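Chemist: My questions are about this predicted structure, shown below with the sequence.
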Amino acid sequence: MTDIVIASSNKGKINDFKVIFSDYNVIGINELIEDFDVEETGTTFEDNARLKSEAGAKALNKTVIADDSGLEVTALDGAPGVYSARYAGEAKDDNANIEKVLAALEDKTDRTAQFVCVISMTTAEGHTETFKGTVNGEITLAKIGENGFGYDPIFYVPDKNKTMAQLTAEEKSEISHRRKAIDQLQVFIEGAE
């Protein structure tokens, strides 16, 4: 079984990759490098994904995949965007982030939003490719559902008539922004083989 190294310590994100890449041995980079952490100084999802995959590939001298993803809310001019994980502060508290988004939308009628995921793959030789996936939805008035992580409980997917947090891991993996980016990555990898 081939290993796929993911430059993330986010258990929810790593689980998403495990469901999608079920034929591979998905390893979080912190299993190989203690306290791997890259400061996300980029202004776009692509910038931050590249920073992580390039640092991981350089440190391990092997191919590393990283992603940067988040929520973009139309009425908030694309916020929280690249600051999605720490929107309500450095503690990266999902509930606090959700409450801040809901409070910011209290007087707004436009609740459209999208989840964005950019995956960056850097080879041991330092070559990097990026792949972007999005899923459109709306922000609910309150949290609904127990599954998922991050903003999933307030992200309603009209096609499914459910929030991301009401979907099973398998259902989410079929439609998610991460899945769409990974599908492009898989096509690229298969084309390169």
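Modeler: Received the coordinates, thanks. Everything quoted here is computed from the prediction, not taken from an experiment.
Chemist: For the rest of this, base every contact and every neighbour count on C-alpha atoms.
Modeler: OK.
Chemist: Give me the most central residue, the protein.
Modeler: The residue lying closest to the centre of the chain (CA atoms, centre = their mean) is residue 69, at 3.6 Å.
Chemist: Tell me who's in contact with that residue.
Modeler: 45, 82, 84, 115, 116, 117, 118, 178 (CA atoms under 8 Å, 6 or more residues apart in numbering).
Chemist: tell me the SS of it?
Modeler: Classification of residue 69 using DSSP: H, G, I helix; E, B strand; the rest coil returns strand.
Chemist: ok, now how distant is it from residue 107?
Modeler: Look at residue 69 and residue 107: by CA to CA, to the nearest Å, they are 26 Å apart.
Chemist: Same check on residue 188?
Modeler: From residue 188 over to residue 107 the distance is 43 Å, taken as CA to CA.
Chemist: So for these two, which sits in the more crowded spot?
Modeler: Each of residue 188 and residue 107 has its neighbours counted (other CA atoms under 10 Å); residue 188 has more, 13 against 8.
Chemist: Which strand or helix spans that one?
Modeler: helix 177-192 (DSSP states H and E).
Chemist: try it against this one:
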Amino acid sequence: MKQLIIATNNQGKVREIKAILGNFYDEIKSLKDAGIVADVVEDGDSFHANARKKAVEISEMVEGDVLADDSGLCVEALDMAPGIYSARFSGEGATDEKNNVKLLSLVKDQDNRRAWFVCALVLANGGKEKLYVEERAEGKIIDEPRGENGFGYDPLFYVEEYGQTFAEIPPEVKNKISHRAKALKKLQEKVQEM
């Protein structure tokens, strides 16, 4: 039986990954589902470094593959912030809502709203990195949240091609065009070549 443990407890990420890689593994579990309590400190200087650290450390504790992602939002006018600090952008006790409020306050006087989501994925097994991929999704930041789907910065991330935010785009469409979807597709292709 081929098992994949996703190095997260973020149920939004788990849903997206299961929807895309579900046919490739017999079982896909979050850390919580697998009974793993691990608090890997994300102190890397890039999305890749953080994803690698999580995947490698957790793969030393379990049998089978471990998939870790590090993803975030980069806003051009903010010197690529929040970047690797996206989840904790608003400081101690950060929530999606607080992060979005801070982002809106920083971009309110900016003409350049160009932004992109980045997703770095690392697949590890037995304490070693096996595969690494990175992809991005382009968009811009709008003035107020729109939509009920998604999580994180999705309600502010507007995709011009669709005329909607990531939180308005139906999940089945987002799971084809998002940074994570693109990275997972690339990862899936590489896994099949192994």
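Modeler: Arrived safely, thanks for sending. Predicted model only: the values in this text are computed from it and were never measured.
Chemist: quick one on the thing from earlier: what lines up with the residue nearest to the centre of structure 1 in structure 2?
Modeler: Counting by TM-score structural alignment, residue 69 of structure 1 lines up with residue 71 in structure 2.
Chemist: Counting neighbours, which of the contacts of residue 69 of structure 1 comes out on top?
Modeler: residue 178 (28 neighbours).
Chemist: so what's it closest to, chain neighbours aside?
Modeler: Leaving aside its chain neighbours, residue 178 of structure 1 sits nearest to residue 117 (5.4 Å; criterion: CA to CA, 6 or more residues apart in numbering).
Chemist: what helix or strand is that neighbour on?
Modeler: Per DSSP H and E: strand 112-122 holds residue 117 of structure 1.
Chemist: Tell me the mean distance between that strand and structure 2 once they are aligned.
Modeler: Here the mean offset of strand 112-122 of structure 1 against structure 2 after fitting is 0.3 Å, by mean CA distance after the TM-score superposition for structure 1.
Chemist: Past that strand, which element shows up next along the chain?
Modeler: Sequence order places strand 128-139 as the next helix or strand after strand 112-122 of structure 1, per DSSP H and E.
Chemist: got a list of contacts for that following strand?
Modeler: For strand 128-139 of structure 1, contacts defined as CA under 8 Å, 6+ apart pick out 46, 50, 54, 111-122, 154-158, 175-182, 184-185.
Chemist: Go through that strand and flag the buried ones.
Modeler: 128, 130, 131, 132, 133, 134, 135, 136, 137, 138, 139 (16 or more other CA atoms under 10 Å).
Chemist: would you list those residues in TSV and tack on distance to residue 2 of structure 1?
Modeler: Formatted as TSV, the buried residues of strand 128-139 of structure 1 follow (distance: CA to CA, whole Å):
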residue	distance to residue 2 of structure 1
128	20
130	21
131	21
132	23
133	24
134	27
135	29
136	32
137	34
138	37
139	38
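Chemist: Please report the distance of the residue lying farthest from the centre of structure 2 from residue 91 of structure 2.
Modeler: Note on structure 2: the largest C-alpha distance from the chain mean falls to residue 109, namely 27.4 Å (CA atoms, centre = their mean). The span separating residue 109 of structure 2 from residue 91 of structure 2 equals 22 Å under the rule CA to CA.
Chemist: for the helix holding residue 188 of structure 1, packing partners?
Modeler: strand 112-122, strand 128-139 (3 or more CA pairs under 8 Å, 6 or more residues apart in numbering; DSSP states H and E).
Chemist: how far is that helix from where the chain is centred?
Modeler: 14 Å (CA atoms, centre = their mean, to the nearest Å).
Chemist: any idea of the angle that helix forms with strand 112-122?
Modeler: Interaxial angle, helix 177-192 of structure 1 versus strand 112-122 (axes from the mean of the first three to the mean of the last three CA atoms, to 10 degrees): 30 degrees.
Chemist: in helix 177-192 of structure 1, what counts as buried?
Modeler: 177, 178, 179, 180, 181, 182, 183, 185.
Chemist: Specify which member of those residues is nearest to residue 162 of structure 1.
Modeler: Set against residue 162 of structure 1, the nearest of those by CA to CA is residue 177 (15.7 Å).
Chemist: which SSE is residue 5 of structure 2 in?
Modeler: For residue 5 of structure 2, the host element (DSSP H and E) is strand 3-6.
Chemist: how close does that strand sit to structure 1?
Modeler: On superposition with structure 1, the mean distance recorded for strand 3-6 of structure 2 (mean CA distance after the TM-score superposition for structure 1) is 1.4 Å.
Chemist: In structure 2, what residue spans correspond to strands?
Modeler: Applying DSSP state E to structure 2 gives strands spanning 3-6, 27-30, 65-75, 114-125, 128-141, 157-159, 164-165.
Chemist: how much does the third one stray from structure 1?
Modeler: Comparison of strand 65-75 of structure 2 with structure 1 after fitting gives an average deviation of 0.4 Å (mean CA distance after the TM-score superposition for structure 1).
Chemist: what does stretch 184-192 of structure 2 give?
Modeler: Stretch 184-192 of structure 2, aligned to structure 1 and superposed, deviates on average by 0.8 Å (mean CA distance after the TM-score superposition for structure 1).
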